[in-house]
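Student: Sequence plus the predicted model coming up.
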Amino acid sequence: MSGIAAIQPCLWFDDQAREAMEYYVDVFPDSRIVSIDEYPDEKLDEHFSGMSGKVLNGRFTLNGVDFVCLDGGPMFRFNEAISFVVTCADQAEIDRYWSRLSHVPESEQCGWCKDRFGVSWQIIPKNMDELVRRPEQVQVMMHQKKIVIQELVDAAAG
């Protein structure tokens, strides 16, 4: 990749980076933790008070996509302005990811869900563009929490 800068998402956790990496690599196929660098012993540097053993730099791969993460404390929180799209082959795959990633029922809408760490995900079928071509389909989708493909197909049929 000479001359091309790689782009990777970086996730800032309060203090659950290790737990999140382990969870995500269990959810997604072709995934692994690449490395975990921990904060130095706080006895060596007072700037790291309470961070000893926490993740300074975690590197992991989810279904072939590289991520980095860290435990940075409570200064920043995840919100819906950023989400990760999971494109699924069929309803069974949508159902599987939804059951693993959706942990905040009040945030579910139109295929969007939030996991137990506060990260937002869009769990959608690979042919989503075809399933929301007609106004009737969009109306159905707007009332769904988890995407149900058959309801969108039925909406197109009238």
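Tutor: Ah, there it is.

Student: For the rest of this, base every contact and every neighbour count on C-alpha atoms.
Tutor: OK.

Student: can you pull out the strands in this structure?
Tutor: Secondary structure of the chain, counting by DSSP state E: strands at 10-13, 32-38, 55-62, 65-71, 83-88, 112-114, 120-125.

Student: Those strands into CSV, with extra columns for mean neighbour count?
Tutor: CSV is the format used below for these (neighbours: other Cα atoms under 10 Å):
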stretch, mean neighbour count
strand 10-13, 19
strand 32-38, 16
strand 55-62, 20
strand 65-71, 19
strand 83-88, 15
strand 112-114, 24
strand 120-125, 24
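
Student: Could you export those to CSV, including columns for distance to residue 22?
Tutor: Listed next are those as CSV, based on distance: least, Cα to Cα, whole Å:
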stretch, distance to residue 22
strand 10-13, 14
strand 32-38, 7
strand 55-62, 9
strand 65-71, 12
strand 83-88, 17
strand 112-114, 17
strand 120-125, 17
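
Student: next up, a second structure to put side by side with the first:
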Amino acid sequence: MQKISPFLWFDNNAEEAAQFYTSIFNNSRIVSVMRSGDSGPGPKGSVMGIAFELEGQAFKALNGGPVFTFTPAISMFVDCETQEEVDNLWARLGDGGKPQQCGWITDKFGVSWQIVPLTLGRLLQDPDAEKSSRVMRAMMGMIKLDIAGLERAYRGE
């Protein structure tokens, strides 16, 4: 059992969001759905909460109403091995959402995601400060992160 899980507060579409996310990521599933009973809080049978997993990471979600909304202050960070994976996740999570700078994207539910190639961390941690600075400048100018562009910056091209 995972001791700590992200808990996402949705207005009234937690089940739709969980279904959307589990359709995008491998090794993902809906674990359980909690429905309101006779005493509420919503109409009997409506989804109150949902537990799901994305790539084995446990999440909980609640239909809590419009009291709170998501901000980029909390985001889901996704490590990607290839440009193909970056492109696929960017397209699918961005469907109905809004791209942001530096590999961030806000999905149609308002949840912020960082779609980041593993290469970026390696390049930014290079002991050669000039190389890592070039990579940082390149990343800051990107919306969706581009591995080839980051590597060109690293090489000084």
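Tutor: All right, it came through fine. Every value quoted in this text rests on a predicted model; they were computed, and no experiment measured them.

Student: Would you pull the TM-score for this pair?
Tutor: Once superposed, the chains reach a TM-score of 0.88 (TM-score structural alignment, normalised by the length of the second structure), with 149 aligned residues with a Cα RMSD of 1.7 Å.

Student: Select, out of the strands of the first structure, the one closest to residue 101 of the first structure.
Tutor: Shortest distance between residue 101 of the first structure and the strands of the first structure, using Cα to Cα, is found for strand 112-114: 6.7 Å.

Student: Pull up the aligned stretch in the second structure for that closest one.
Tutor: Strand 112-114 of the first structure corresponds to residues 104-106 in the second structure, going by TM-score structural alignment.

Student: what's next to the matching stretch, contact-wise?
Tutor: Around stretch 104-106 of the second structure, the neighbours that count as contacts under Cα atoms under 8 Å, 6 or more residues apart in numbering are 72, 90, 93-94, 97-100, 112-115, 143-144.

Student: Can you list the residue ranges for helices in the first structure?
Tutor: Assigned by DSSP state H, the helices in the first structure fall at 17-27, 91-101, 128-131, 135-143, 149-157.

Student: Looking at the ones you listed, which is nearest to residue 72 of the first structure?
Tutor: Between residue 72 of the first structure and these, the tightest spacing by Cα to Cα is seen for helix 17-27, at 9.1 Å.

Student: so residue 145 of the second structure touches residue 99, yeah?
Tutor: No. The pair residue 145 of the second structure and residue 99 does not pass the contact test of Cα atoms under 8 Å, sitting 11.1 Å apart.

Student: who has more neighbours, these two?
Tutor: Ranked by neighbour count (other Cα atoms under 10 Å), residue 145 of the second structure and residue 99 place residue 145 first, with 25 against 20.

Student: which position in the first structure aligns with the more buried one?
Tutor: Match for residue 145 of the second structure (TM-score structural alignment): residue 147.

Student: Report the central residue of the second structure.
Tutor: For the second structure, the residue nearest the mean C-alpha position is residue 113 (3.1 Å; Cα atoms, centre = their mean).

Student: Now that residue: closest residue in space, sequence neighbours ignored.
Tutor: Nearest non-adjacent residue to residue 113 of the second structure, counting by Cα to Cα, 6 or more residues apart in numbering: residue 76, 4.6 Å away.

Student: Done for today, thanks.
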